[in-house]
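Undergrad: The amino acid sequence is not available; the structure is as follows:
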């Protein structure tokens, strides 16, 4: 064997080993940190140096506060008062712990935008079996070639990369986080005009997870992420329209499948526009399909960069604004939602930057996401247009469903700082009951043929 041939073979072996290392799950030693120096889901268990972020002690327990018969949560921190309030006047004092988008909100609404900052509580917890699923993911799950899908994930199903090595893995943790299994919720969406006037759109959402569909065949379950059905119940002009989505773990190899039932036409149609930057349902042009849930869908159109970890004031433990005693009119104000009702805390977040790939299309040329280390929920987002101008700022008002051990949102909002308008979705304060978990579902309920009956007014 010639020296040249030997060198070429060694180089090829080195490259293959490097590629394998990039795609490999973390080592056993790294996975062993989960539940030790790291929380079971991968956050740093220790607090920060000055104690303003405490150590994680297991999160909120069931019974942390009274729960109504309709399932609405009480506030475990009701007696607390803000430590301080950030305003446009004192912004410079706190801007090192605020994102560019958060600072822009103060500049856009200097007279009304505030952030009441409270004592930090690390309230997140999930059931033991979900913690174990995250540990299994850490040891087995890898990114498919190109990073747009997951391999060896179906044994765990949650938190694909609790010890992330790059920005794309952080985003996959948000996509694959625990949502409580099968659920049903009645929520409202609003898109207030610049003067504050709005009309509510009412939705009934149903979500089914693969493990929650006992009649789902193994071949169909292998690449399934979740099944989603959304029915518009009001106003009358939209009532009866239904959206159905089948989301996959590898949406490039097996793209998202979506259908819409139009009640007026009484027809079911495929809906390929329900993806990427297609318009969101009844959103008045204020959000894209992939803005829903702060970010969803295939990540293939962006290059993802892990900027790092930082401390940030983010919406957290927002029990008060989600209570049934708070009316929608109390929340929805001109320019932005009522910040006086919001609660902010200092938490560690992962910062991820997404840059649109050359040749790809999306109305957002660049995006930034700030992801809570304890729950893997995106708490704050920033979206830039093709000129590089900051366009939309999102925030999700995080809270912990302590009875069910599920990290959730009170609602999410997306603010267009150019037009002075925003969209808020997920509120259910005035509905008859809160989110229902443990819903029994079948595959037949999430098929195109079932949409017609679901859309009966």
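TA: In hand now; what should we look at? If you're wondering where the values come from, they're calculated on a predicted model, not measured in any experiment.

Undergrad: Please count neighbours and contacts with C-alpha atoms only from this point.
TA: Fine.

Undergrad: which SS state does the closest residue to residue 367 other than its chain neighbours fall under?
TA: The shortest distance from residue 367 to any residue other than its chain neighbours is 4.5 Å, reached at residue 383 (C-alpha to C-alpha, 6 or more residues apart in numbering). Classification of residue 383 using DSSP: H, G, I helix; E, B strand; the rest coil returns strand.

Undergrad: Same check on residue 353?
TA: Here residue 353 is recorded as strand under three-state DSSP.

Undergrad: ok, now which ones touch the residue nearest to it when sequence neighbours are not counted?
TA: Leaving out its chain neighbours, the residue that sits closest to residue 353 by C-alpha to C-alpha, 6+ apart is residue 368, at 4.5 Å. By C-alpha atoms under 8 Å, 6 or more residues apart in numbering, the contact list for residue 368 reads 351, 352, 353, 354, 381, 382, 383.

Undergrad: can we see that at 6 Å?
TA: Residues near residue 368 by C-alpha atoms under 6 Å, 6 or more residues apart in numbering: 352, 353, 381, 382.

Undergrad: Use this one as the comparison:
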């Protein structure tokens, strides 16, 4: 937090610098924390009260975390207001995406959406709110939208008052995630009958403001550093992926390396980008599908469709419970919707269309981004024929102990072959996510991969 708190001073200095080219005017930025939440959502609820006012989100005392870091569910006693099924689907279509509707039609016997009362729980530390103020008046898109200018003083939420679709997506990619973290997670790709073999990962994520030994030159264009080691099954155990993500991936493309435990060799991995195959995903997701969308946005034209009210996964504490086994969640066709929680929230709708002459297996993408947390909650992915191919959803929740929005897991459903990939499951692991860890650039170098990959 010491590194983050420096942002408060940086904000004060930025207000005194008359030569700064503002992304929005100081008058517009003054809405943050007033009519808008500190991160840019509308503070007021909707007209009928089904979306309440934002009143600060969940505080750190909203519940208790157990000795392993798993959170108590502050809404455990609540029951659904109603449940959407194929039988009553038409009644609720107005507040569903095309992808959500397609899931009901693909799995009419089993797919459902339990809808609960809405709680606007998203919150972040005060210093992150100050960072958003810095960003609002300073940060600009450069390189055709493929990079950010005047962003290193803030590091988070470059466009809390977005003017276009790409600015919304940059807010998702640069959102606060609780700082450096260490986690053990599981990914699964169930067969059509529900059978699955879990793949176990140990992962580390570090951010420039949490790496004191990162040089200023390297930090200037750095977004994050990611290391992922496969621990099981045995055929994959010991393989390690290392990624250096940059803010401007055109000027300085993503750098990735793979350590192959069988060959005991480290190699560059340029395929870990765009529509390159996702790690151990059985061909069910691309590299840029992880975290709903990541990486360089340069191959698409981005359009801000607007803002709408929609039922999205929210406050899914139950799905992160250590009382659940992975087999309780992973079912044939889709994850267990009996355990899911949906609420009515306002989302930004963004459409990405593949540019002429560019290549990606997805010709069009549509994203629905929570206004309070800037997390992509739902995605739709279309093939080259314009047909809806895959539907993604991120089971959002607020980690009140760490003051950061996260998810229980994310899933990407293939409507054509009836399979899906679920990533980020933690229920059976020894610990949930550990936030605020120490990180050194020395741990995120190709030379460090061999040590990380020792079986």
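TA: Arrived safely, thanks for sending. Bear in mind that the values here come from a model prediction, so they are computed numbers and not experimental data.

Undergrad: what's the TM between chain one and chain two?
TA: Remark: TM-score between the superposed chains equals 0.95 [TM-score structural alignment, normalised by the length of structure 2]; 435 aligned residues with a C-alpha RMSD of 0.6 Å.

Undergrad: if we can go back for a sec, what's the match for the residue nearest to residue 353 of structure 1 in structure 2?
TA: Counting by TM-score structural alignment, residue 368 of structure 1 corresponds to residue 366 in structure 2.

Undergrad: Next: residue 59 of structure 1.
TA: Under the alignment (TM-score structural alignment), residue 59 of structure 1 maps onto residue 57.

Undergrad: Now its match: which helix or strand?
TA: Per DSSP states H and E: residue 57 of structure 2 is located in neither a helix nor a strand.

Undergrad: Give the burial count for the residue nearest to it when sequence neighbours are not counted, as a bare number.
TA: Leaving aside its chain neighbours, residue 57 of structure 2 sits nearest to residue 121 (4.0 Å; criterion: C-alpha to C-alpha, 6+ apart). By other C-alpha atoms under 10 Å, 22 other residues sit near residue 121 of structure 2.

Undergrad: Surely residue 121 of structure 2 touches residue 55?
TA: No - between residue 121 of structure 2 and residue 55 there is no contact under C-alpha atoms under 6 Å: 8.7 Å.

Undergrad: give me the element residue 22 of structure 2 is part of.
TA: Applying DSSP H and E, one finds residue 22 of structure 2 in no helix or strand.

Undergrad: so how far is residue 203 of structure 2 from it?
TA: Distance, residue 22 of structure 2 to residue 203 of structure 2, using C-alpha to C-alpha, to the nearest Å: 37 Å.

Undergrad: just to revisit the earlier point, so which of the contacts of residue 368 of structure 1 wins on neighbours?
TA: Counting neighbours by other C-alpha under 10 Å, the top entry in the contacts of residue 368 of structure 1 is residue 381, with 26 neighbours.

Undergrad: What residue in structure 2 is paired with residue 344 of structure 1?
TA: Using TM-score structural alignment as the criterion, residue 344 of structure 1 maps onto residue 342 of structure 2.

Undergrad: check contacts around that match.
TA: Residue 342 of structure 2 neighbours (C-alpha under 6 Å, 6+ apart): 115, 311, 312, 313, 314.

Undergrad: Let's see that with 7 Å instead.
TA: With contacts defined as C-alpha atoms under 7 Å, 6 or more residues apart in numbering, the neighbours of residue 342 of structure 2 are 113, 114, 115, 116, 311, 312, 313, 314.

Undergrad: same question, residue 158 of structure 1
TA: By C-alpha under 7 Å, 6+ apart, the residues touching residue 158 of structure 1 are 130, 133, 134, 176, 177, 178.

Undergrad: Would you mind giving the secondary structure of the third one?
TA: The three-state label given to residue 134 of structure 1 by three-state DSSP is helix.

Undergrad: Against residue 154 of structure 1, how distant is it?
TA: 12 Å.

Undergrad: quick one, which of these two is more surrounded?
TA: Comparing residue 134 of structure 1 with residue 154 by other C-alpha under 10 Å, the one with more neighbours is residue 134, at 29 against 21.

Undergrad: who's in contact with that one?
TA: So residue 134 of structure 1 contacts 41, 156, 158, 159, 160, 162 (C-alpha under 7 Å, 6+ apart).

Undergrad: now the strands: where do they sit in the stretch 151-300 of structure 2?
TA: Secondary structure of the stretch 151-300 of structure 2 (DSSP state E, counting those that start in this stretch): strands located at 181-188, 199-206, 222-232, 240-246, 255-260, 265-268, 300-313.

Undergrad: mind giving me a markdown table with these and columns for mean neighbour count and distance to residue 49 of structure 2?
TA: As requested, these are exported to a markdown table (neighbours: other C-alpha atoms under 10 Å; distance: least, C-alpha to C-alpha, whole Å):
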| stretch | mean neighbour count | distance to residue 49 of structure 2 |
| --- | --- | --- |
| strand 181-188 | 22 | 37 |
| strand 199-206 | 21 | 39 |
| strand 222-232 | 22 | 38 |
| strand 240-246 | 23 | 41 |
| strand 255-260 | 21 | 47 |
| strand 265-268 | 14 | 53 |
| strand 300-313 | 19 | 12 |
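
Undergrad: of all those strands, which lies closest to residue 9 of structure 2?
TA: Closest to residue 9 of structure 2 of the strands of the stretch 151-300 of structure 2, according to C-alpha to C-alpha: strand 222-232, at 21.5 Å.

Undergrad: count of neighbours near the equivalent of residue 375 of structure 2 over in structure 1?
TA: Under the alignment by TM-score structural alignment, residue 375 of structure 2 pairs with residue 377 in structure 1. Neighbours of residue 377 of structure 1 under the rule other C-alpha under 10 Å: 28.

Undergrad: Pretty sure residue 377 of structure 1 sits against residue 371.
TA: Yes - assessed by C-alpha atoms under 7 Å, residue 377 of structure 1 is found in contact with residue 371 at 5.5 Å.

Undergrad: Nearest residue to the residue positioned nearest the centre of structure 2 in space, ignoring adjacent ones along the chain?
TA: Residue closest to the mean C-alpha point of structure 2, counted by C-alpha atoms, centre = their mean, is residue 291 at 4.2 Å. Nearest non-adjacent residue to residue 291 of structure 2, counting by C-alpha to C-alpha, 6+ apart: residue 410, 7.5 Å away.

Undergrad: Sweet, I'm off.
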